[in-house]
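Participant: Structure for this input, please:
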Amino acid sequence: MGGLTKEWATQVAEAELSSTLPVHTKGVAKLAVEVSQVFGQDAGLLIAAATLHDVGYAPRLATTGFCPLDGARFFRDEHGADERLVRLVANDSFALLEAEERGLREELAGEFPLLEEPLLVDALVYCDMTTTPDGGRTTAAERVAEILGRYGDDSVVGRFIRRAAPEIFAAVGRVEAVLAAQPR
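Facilitator: From the prediction side, this is the model:
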């Protein structure tokens, strides 16, 4: 059964995505480590989900072409991974909205219901949506604009990200508020 350690997550991500993790994935995982202190016993879960959130892009796993669904199925079926991890990966960055654009909403929602831990879900969104493709830090607004520029307004991803933007901004704001309230 798949663990929730950073080492396990890194090993799986490297095996599937290449021997060297993509820089975006490294940046998302690094940010998760930085914010994980807020999550106590769930820190490892957040770090693992951040490290693994894009594994569904691996060519051998891309059966539907929808990264969150393909990645979650892989973790469930090949690794027997923790259900909470699988559900976080499946619902990364408001994936239900993109699943709807792709005609996969029923599959995603049926197999991997949204985790009923809003701050943990928000934290993964925060880590993903404030990290650039080259692993640097950015704002959520800049990240949404970058995604729109890369995919185009009329693409599936473009339509999804425009719909998800208000939710993304709200999730990032909630995490930033929690982080700001932490003693330094």
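Participant: CA atoms for contacts and neighbours, from now on please.
Facilitator: Noted.
Participant: So which residues of this structure form helices?
Facilitator: Taking DSSP state H, the helices of the chain run over residues 6-17, 23-35, 43-52, 67-79, 83-90, 95-102, 105-111, 118-129, 140-151, 156-180.
Participant: The fifth one versus helix 118-129: what angle between them?
Facilitator: Angular relation of helix 83-90 and helix 118-129 on a 0 to 180 degree scale: 40 degrees, by axes from the mean of the first three to the mean of the last three C-alpha atoms, to 10 degrees.
Participant: contact partners of helix 83-90?
Facilitator: 4, 45, 48-49, 52-53, 68-69, 71-73, 75-76, 108, 112-115, 121, 124 (C-alpha atoms under 8 Å, 6 or more residues apart in numbering).
Participant: Ok, stretch 69-79 next?
Facilitator: 1-2, 53-57, 61-64, 81-83, 86-87, 89-90, 108, 112.
Participant: Just the buried ones among those, please.
Facilitator: For these, a burial check counting by 16 or more other C-alpha atoms under 10 Å picks out 53-57, 61-62, 81, 86-87, 89-90, 108, 112.
Participant: and for comparison, fold this next one:
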Amino acid sequence: MGQMLVDEDWNWALRVAERELGVSLPRRWAHSQGVARAAERLAHVAGKDAGLLVAAAVLHDVGYAPRLAVTGFHPLDGARFLRDEHHADGRLVRLVAHHSFALLEAEERGLQGELEAEFPLLKDQRLVDALVWCDMTTTPTGEPTTAEQRVAEIVGRYGADSVVGRFIRRASPEIFAAVGRVETVLAAQPR
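Facilitator: Below is the predicted model:
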């Protein structure tokens, strides 16, 4: 795949995500589809990168697929899969690797060095924020929610003292800030 994502690449991303998550993790697949629907709503915010955003949204949790879960850290496992098996667009791989402030969770897991070395942070804050908004305003079953409710749901599901619970509580100020930036742009758009 080249550096520009087009409609055929979005279709490719949808097929890959469904193949990896659809049967083995149907709830995760429902979430990924909901995140992609949220990304479609942000097409005007992403501009020429709308296809990239939707592809990253539908693929962001692909690393949970049982056959891909090598490290148990889904952003890293998913990014490696997309890079190594599919030779995917570098920006797509980096968005998946760092979605929703994954670097903070990598630190909790002792994987920060690996993540940073293999997948440098994407500098396009607009795209990073948009993917955070899509992920953090979508429930595990793919329905819209608020970022506050989503963070509370994650803490409740994993437990406050778990790796994920500690990470999400640390990341929540950044998550809420990113979501706020996107909502400010959305509020300024004509209806």
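Participant: hmm, back to that, and among the helices of structure 1, the most buried is which?
Facilitator: helix 43-52 (a mean of 27; mean count of other C-alpha atoms under 10 Å).
Participant: Tell me the residue in structure 2 aligned with Ile47 of structure 1.
Facilitator: Aligned by TM-score structural alignment, Ile47 of structure 1 pairs with Val54 of structure 2.
Participant: my read: its match touches Trp12, true?
Facilitator: No. Between Val54 of structure 2 and Trp12 no contact is recorded; they are 11.3 Å apart, counting by C-alpha atoms under 8 Å.
Participant: Where does stretch 82-97 of structure 1 end up in structure 2?
Facilitator: Under TM-score structural alignment, the match for stretch 82-97 of structure 1 is residues 89-104.
Participant: before we move on, what about stretch 156-163 of structure 1?
Facilitator: Under TM-score structural alignment, the match for stretch 156-163 of structure 1 is residues 163-170.
Participant: What is the distance between that stretch and the centre of its chain?
Facilitator: How far stretch 163-170 of structure 2 lies from its chain's middle: 16 Å, per C-alpha atoms, centre = their mean, to the nearest Å.
Participant: After superposing, tell me the mean distance of that stretch to structure 1.
Facilitator: After superposition onto structure 1, stretch 163-170 of structure 2 sits on average 0.3 Å from its aligned residues (mean C-alpha distance after the TM-score superposition for structure 1).
Participant: Ok, stretch 127-136 of structure 2 next?
Facilitator: Mean for stretch 127-136 of structure 2 is 0.3 Å (mean C-alpha distance after the TM-score superposition for structure 1).
Participant: what's that stretch aligned against in structure 1?
Facilitator: By TM-score structural alignment, stretch 127-136 of structure 2 lines up with residues 120-129 in structure 1.
Participant: quick one: contacts of stretch 53-63 of structure 2?
Facilitator: Residues contacting stretch 53-63 of structure 2 (C-alpha under 8 Å, 6+ apart): 9-10, 13-14, 16-17, 20-21, 28, 32-33, 35-37, 39-40, 43, 46, 68-69, 73-79, 81, 92-93, 95-97, 99, 127, 130-131, 134-135.
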